[in-house]
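J.: predicted model, plus sequence, below.
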Amino acid sequence: MRAIRRGDRGNAVAEIRSILRSLELLPPMRELGTRAEFDEQTEVAVRAFQQSRGLSVDGQVGDETWRALDAARWRLGARTLYQSVPDPLVGDDVRQLQERLLEMGYDVGRADGIYGSRTARAVATFQREVGLPPDGACGPHTMHALRRLGRKVVGGAPLALREAAKLHQSGRALINKTIVIDPGHGGPDLGVVVPDGVLRWTEADLAFDLANRLEGRLAAAGMRVHLTRGPAPAAELGDRERTQLANDLNADLFISLHIDGYDNPDASGVATYHYGSDNGVNSTVGERLAGLVQREIVMRTGMHDCRTHAKTWELLRLTRMPAVRVEVGYLTSSVDRAQLIDPLFRERVVEAIVAAVQRMYYPVEDDVPTGSIDVSSLRATVAAST
């Protein structure tokens, strides 16, 4: 849908303002639906909501912000939760239940706020252990049992422990591991577009070139590599379709490549994002990969370091494997653009990401200094082992 922004009126704006009031981000007020206005106060409240949820802070209600607002209506215990196919229940109450189960040692995967089969199995296991009918639905009796019991897992976050154990068991070699590379945008969505004389540079084209180069390097190192799109897909892919592809492939890693843009032409540099929420739930392996990617790119290219950041974007939250999104510079910056349009520079970015992926599978005690891995040697290692 078109993003709802300041100046808009109507029932959708009234709904947004109602949710913001329930979250105490707007003062109580009674208003008629079609007369409700998306005013400055509403924009400030939307920005505060986006900031608190780890979303992109633009003060507008697009698809992802709307879904987050819709989920925020619900608090755990307000309704019975159950697995519904094909339209699963979604909400903050589901996320709160998942986080509670994680604290108690049950495996629900990532707390994504979606009541899927994994969550239903965890609830059924809990019910069986406390003597309730194991129907996988969370109603009043199950809620009462959950409130009576404390956490079982001590000494670390359960999700982090499981992610770290899986990474350790997979071994340090890249051979036969599966990675999904996501070139941002594509199709009718060109992303950031900057005219340059008779030429026109687009985020979609540059992101695909980076992804295509990265695919070749990682395949040469022995990985099974999949791209979420080709150079010109027939239809625009949403983030949910991209994450579903990665989940269906049971990928080990997910890397999304983007190039930023901003009204201020002085904005420049590289930033990397991983999954993390405001309540401390995050992907520790994803955070480590983000840090490695960020440091390797900064070291090998000299780009300004805009650091790593935790976000709850669906692209990071809905993937069931460690996932990062890399914003490789600002196309709106003359400095970054001059580098990005140089194929040799893009090759250095790709080498940095390959080095980061290899380092992530090294045990921490065997890690090597940033910038020290000779990426060209990875091909020889694969050839020697096959």
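T.: Yep, that arrived.

J.: when you work out contacts or count neighbours from here on, use the C-alpha atoms and nothing else.
T.: OK.

J.: ok, residues contacting stretch 277-288?
T.: If you take CA atoms under 8 Å, 6 or more residues apart in numbering as the criterion, stretch 277-288 is touched by 52-54, 111, 159-160, 163-164, 273-276, 310-312, 322-324, 360.

J.: filter those down to the ones in helices?
T.: With helices taken from DSSP state H, the overlap with these comprises 52-53, 159-160, 163-164, 360.

J.: the residues you listed, buried ones only, as a ChimeraX selection?
T.: The following ChimeraX selection, which keeps only the buried ones among the ones in helices among the contacts of stretch 277-288, applies the criterion 16 or more other CA atoms under 10 Å:
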select :53,159,160,163,360
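
J.: distance to Leu257 for the ones in helices among the contacts of stretch 277-288 - can I get that in CSV?
T.: What follows is the ones in helices among the contacts of stretch 277-288, written out as CSV (distance: CA to CA, whole Å):
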residue, distance to Leu257
Ser52, 24
Arg53, 22
Leu159, 25
Ala160, 24
Glu163, 23
Ala164, 24
Met360, 18
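
J.: ok, Glu351 - contacts?
T.: With CA under 8 Å, 6+ apart as the criterion, the residues that contact Glu351 are 214, 217, 375.

J.: let's bring in a second model and compare:
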Amino acid sequence: MLRRGDRGQAVAHVRSALASLGYLSLDTVPGSLHRPDPDAAVFDDEVDRAVRAFQQQRGLIVDGIVGPATTRSLTDARWSLGDRTLTYTLSSPMSGDDVMALQVRLTEMGYNVGRPDGVFGPSTDGGVRAFQRDRGIVPDGVFGAETLRELSWMRPKATGGRPVYLREHHTVRQSGPRLRGKRIVIDPAHGGADPGWTVRDGDREVRAADLLFDLARRLEGRMEATGMSTFLTRGPQQNPSPEDRAGIANTVDADLLISLHIDGHGSPLASGLATFHFGSDSGRTSTVGETLAELVQRELVARTRMTDGRVHHKTWDILRMSRMPAIQVELGYLTNPDDRARLCTDEFRNTLADGILVAVKRLYMDGRDDPHTGTFTFSDLLAHEQSVRGA
């Protein structure tokens, strides 16, 4: 982790990367662009502003800290399509903006590479091979000069997120309105040595990780009662990385991934709910993920009357690297006395679990027989599922 006040070789490389991407002037980088001077490289206010601007543009958490996600994004941003040969490597998949551009281009050409995520995985390999076969090129999956030339000559059949939109919504509609058989991954944040936000409340210590795991189990029980298959990304003493959490969802071929978080802030006035889905400022988005995020946000705000922090798109790893629609729900601020008092009650966590479950049901109902937001109870949902099952 690098932040304001740090200095040395790692800071020099960050400054060089930011300069090469246009976030810093070249004359502000100590030493040569290619040979930064570690003694002169300081993470000063100017670098902090540049890091925050880069994070904002990339849909990352804007905190001015260069951690793993920001470092990876700085590396990915170096590459433009055609800069290097791309191919699928099982042990260490290639990633970068050039991979993202390739995925978007193939999607526009009508090839199914899944949701563009900037990682050259098996779906992208299959799309490249299919394109090569159609263009009379040896289908080796290697995206080099010849394949780039062929791709450059072709006109897209569709633009923007429409092809992905059609595939995602087709999958949801084909699966039908019943919840039975749906595979849902529930991801309680933090865990193990990472307790998340921790606040002293009287004579007890309140930890976000504990509340989230309890909520995840409540949601799991409700989903199992409807016939869904559920998977938790962690146990009480585990803390997988975002990549591993997304990997669990990909491995079980989940229909949806729901990541649960509790926020905190230096100001005790910060409060409320917000929901996030995969998307970028350039318009790439998970359309079903966005729909689910909106449904969850509306249900939870209607049921809890908490401050509406609204729905936002982000490129966070757990959203970007999951192959199914995924959302991240921020369920209040542990640092806010009112939010904390509510989060610490069983009744409130039951309310949150009910709201999330009903929102998932609404997604698959696709507007059919849709009761008013905030009024469809868990008992109503169970009765509905049982009536459909008996029909």
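T.: Received, thanks. Since we're looking at a predicted model, the values are computed, not measured.

J.: could I get the TM-score for this pair?
T.: Aligned and superposed, the two chains score 0.96 in TM-score terms (TM-score structural alignment, normalised by the length of structure 1); 382 aligned residues with a CA RMSD of 1.4 Å.

J.: can you give me the strands in structure 1?
T.: In structure 1, strands defined by DSSP state E lie at 178-183, 193-196, 199-202, 224-227, 253-260, 270-275, 305-311, 323-330, listed in chain order.

J.: equivalent range in structure 2 for the fifth one?
T.: Translated: strand 253-260 of structure 1. Equivalent residues of strand 253-260 of structure 1 are located at 256-263 in structure 2, counting by TM-score structural alignment.

J.: next, the mean deviation of the matching stretch compared to structure 1.
T.: Plainly put, stretch 256-263 of structure 2 ends up 0.5 Å away from its match in structure 1 on average once the two are laid over each other (mean CA distance after the TM-score superposition for structure 1).

J.: quick revisit: so which of the contacts of Glu351 of structure 1 belong to helices?
T.: With helices defined by DSSP H, the entries of the contacts of Glu351 of structure 1 inside them are 214, 217.

J.: wait, which of the contacts of Glu351 of structure 1 is closest to Arg147 of structure 1?
T.: Leu214 (48.2 Å; CA to CA).

J.: could you find the counterpart of that closest one in structure 2?
T.: Structural alignment (TM-score structural alignment) places Leu214 of structure 1 against Leu219 in structure 2.

J.: its match is in contact with Ala353, isn't it?
T.: Yes - in this structure, Leu219 of structure 2 is within contact of Ala353 by CA atoms under 8 Å, at 4.9 Å.

J.: any idea how far Val142 of structure 2 is from Glu168 of structure 2?
T.: In this view, Glu168 of structure 2 and Val142 of structure 2 are 27 Å apart by CA to CA, to the nearest Å.

J.: okay, now whichever residue in structure 2 pairs up with Ala290 of structure 1: neighbour count?
T.: When structure 2 is aligned by TM-score structural alignment, the residue opposite Ala290 of structure 1 is Ala293. Around Ala293 of structure 2 there are 31 other residues, counting by other CA atoms under 10 Å.

J.: contacts only, for the residue lying closest to Ala293 of structure 2 once chain neighbours are set aside.
T.: Closest residue to Ala293 of structure 2 apart from its sequence neighbours, by CA to CA, 6 or more residues apart in numbering: Thr275 at 5.7 Å. Neighbouring residues of Thr275 of structure 2 by CA under 8 Å, 6+ apart: 293-294, 296-297, 309-312, 327-330.

J.: what does Thr275 of structure 2 align to in structure 1?
T.: Thr275 of structure 2 maps onto Thr272 in structure 1, with residues paired by TM-score structural alignment.

J.: mind checking how far its match is from Pro27 of structure 1?
T.: 36 Å.

J.: next one: Cys138 of structure 1
T.: Distance of Cys138 of structure 1 to Pro27 of structure 1, given as CA to CA: 33 Å.

J.: looking at the two, which has the bigger crowd around it?
T.: Counted by other CA under 10 Å, Cys138 of structure 1 and Pro27 do not tie: Cys138 has more neighbours, with 24 against 12.

J.: name the nearest residue to the residue mapped onto that one from structure 2, ignoring sequence neighbours.
T.: When structure 2 is aligned by TM-score structural alignment, the residue opposite Cys138 of structure 1 is Phe143. Excluding the flanking residues, the one nearest Phe143 of structure 2 by CA to CA, 6+ apart is Leu86, at 4.9 Å.

J.: quick one: map the one you found onto structure 1.
T.: Taking TM-score structural alignment as the alignment basis, one finds that Leu86 of structure 2 is matched in structure 1 by Leu81.

J.: and what of Arg133 of structure 2?
T.: In structure 1, the residue paired with Arg133 of structure 2 is Arg128, using TM-score structural alignment.

J.: without its sequence neighbours, what residue ends up closest to that match?
T.: Using CA to CA, 6+ apart and skipping the chain neighbours, the partner closest in space to Arg128 of structure 1 is Pro134 (5.3 Å).

J.: Asn112 of structure 2 too?
T.: The shortest distance from Asn112 of structure 2 to any non-neighbouring residue, by CA to CA, 6+ apart, is to Gly127 (6.2 Å).

J.: the one you found touches Tyr111, doesn't it?
T.: Yes - the pair Gly127 of structure 2 and Tyr111 qualifies as a contact (CA under 8 Å) at a distance of 5.7 Å.

J.: of the contacts of Glu351 of structure 1, closest to Arg317 of structure 1?
T.: Leu214 (23.2 Å).

J.: burial of Arg148 of structure 1, as a residue count?
T.: Arg148 of structure 1 is flanked by 7 other residues according to other CA under 10 Å.

J.: quick check: the aligned residue for it in structure 2?
T.: The pairwise alignment with structure 2 assigns Arg148 of structure 1 to Trp153, based on TM-score structural alignment.
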